[in-house]
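In: whatever this is, show me its structure:
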Amino acid sequence: MDQASDVRTLALGETSGTVPLARDFTRSALTEWGWLPAATADRRAAAEDVLLVVSELVTNACLHAEGPERLRVLRGPQVVRLEVTDRGAGQPAPRTPHRSGRPGGHGMFIVQRLCLDWGIDRTPGAPGKTVWAELAAPA
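Out: This next block holds a predicted model:
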């Protein structure tokens, strides 16, 4: 993922309409990379999963972490990595036990189910964190 064409970065900060903006930004990257418009049902499902995970990560930053600062979308040969940097000190985790019939609390459960892996990176001595998730690239 060394090539600049494989990385897209969007500053969010105090932007209004953050979640739709992040989805549109990611949709544009997927279009540039040839994922959209999808030629097959598998490619369409992969693109929809990426857009859903972006929505969940950015929404969590808005609701629980003082807002998102930045979204990065990185394309690798076998994965797409999504990174949302925020100002919050919290630790995102799927709600346990997960109760599908109750409203709210599904974001990190969805991320966990759709992604190959996800986690949190922190810089010692700096506020905030980066929540990242990796999804399989379509074949």
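
In: make it CA atoms for all contacts and neighbour counts henceforth
Out: Fine.

In: show me what contacts L51?
Out: 23, 26-27 (Cα atoms under 8 Å, 6 or more residues apart in numbering).

In: now do T26
Out: Taking Cα under 8 Å, 6+ apart as the test, what T26 contacts is 51, 54, 73.

In: again with P20
Out: By Cα under 8 Å, 6+ apart, the contact list for P20 reads S55.

In: could you redo the last one with a cut-off of 10 Å?
Out: Taking Cα atoms under 10 Å, 6 or more residues apart in numbering, we find P20 in contact with 26, 51, 54-55, 58.

In: same check, this time on S28
Out: S28 neighbours (Cα under 10 Å, 6+ apart): 8, 22, 34-36.

In: this one as well, want them side by side:
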Amino acid sequence: MSTRATRPAETAYTEPTDLAVVREFVRDEAIALGLSRLRADLLTVAVSELATNTLQHTAGGGLVRIWAEPDRVRCDVVDGGAAPGFGRAMPAADQPRGRGLAIVERICDEVGIHPDGAGTVVSLALLF
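Out: Presented below is the predicted three-dimensional model:
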């Protein structure tokens, strides 16, 4: 567990083939910052969903930043798209799409969203 804040590490992504690198980056950084393997895997799933949405719904790719604060690991997913619609109910089991953002909200301790100049920052946090 981190007892102090750290400087963000970051990685960019522009192509679907970059998603494996993003997942490995988030998992490795989260563990190095003090999250348990299980919690690091949860953060990895959330970031992967957001990065996948970036590639499906925006142009130009995105950026992932991750750092530790005294009681949590925080991760930002930054892209040039509009803010995603959080706060939705989980879609029915027979629906082919639409679960990703609902899953992100359920597995992260904090989810925030704010505009960032030409795009959007989705900020996630998992507590230690």
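
In: hmm, back to that, as CSV, the contacts of P20 of structure 1 with distance to H98 of structure 1 and secondary structure would be great.
Out: Output for these, formatted as CSV (distance: Cα to Cα, whole Å; DSSP: H, G, I helix; E, B strand; the rest coil):
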residue, distance to H98 of structure 1, secondary structure
T26, 28, helix
L51, 22, helix
V54, 20, helix
S55, 19, helix
V58, 20, helix
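
In: from those residues, pick the one nearest T85 of structure 1.
Out: Nearest to T85 of structure 1 among the contacts of P20 of structure 1 is V58, at 9.0 Å by Cα to Cα.

In: burial of the equivalent of the closest one over in structure 2, as a residue count?
Out: When structure 2 is aligned by TM-score structural alignment, V58 of structure 1 is paired with A51. Residues lying near A51 of structure 2 (other Cα atoms under 10 Å) number 28.

In: repeat that for L50 of structure 2.
Out: L50 of structure 2 has 23 neighbours, counted by other Cα under 10 Å.

In: gap between G117 of structure 2 and L124 of structure 2?
Out: Distance, G117 of structure 2 to L124 of structure 2, using Cα to Cα, to the nearest Å: 19 Å.

In: more neighbours: which of the two?
Out: Neighbours were counted for G117 of structure 2 and for L124 using other Cα under 10 Å; L124 has more, 24 against 8.

In: and the residue positioned nearest the centre of structure 1, what is it in contact with?
Out: Among the residues of structure 1, the one closest to the centroid is V54, at 3.2 Å (Cα atoms, centre = their mean). By Cα under 10 Å, 6+ apart, V54 of structure 1 lies in contact with 19-20, 22-23, 25-26, 48, 60, 71-73, 82-84, 111, 132-133.
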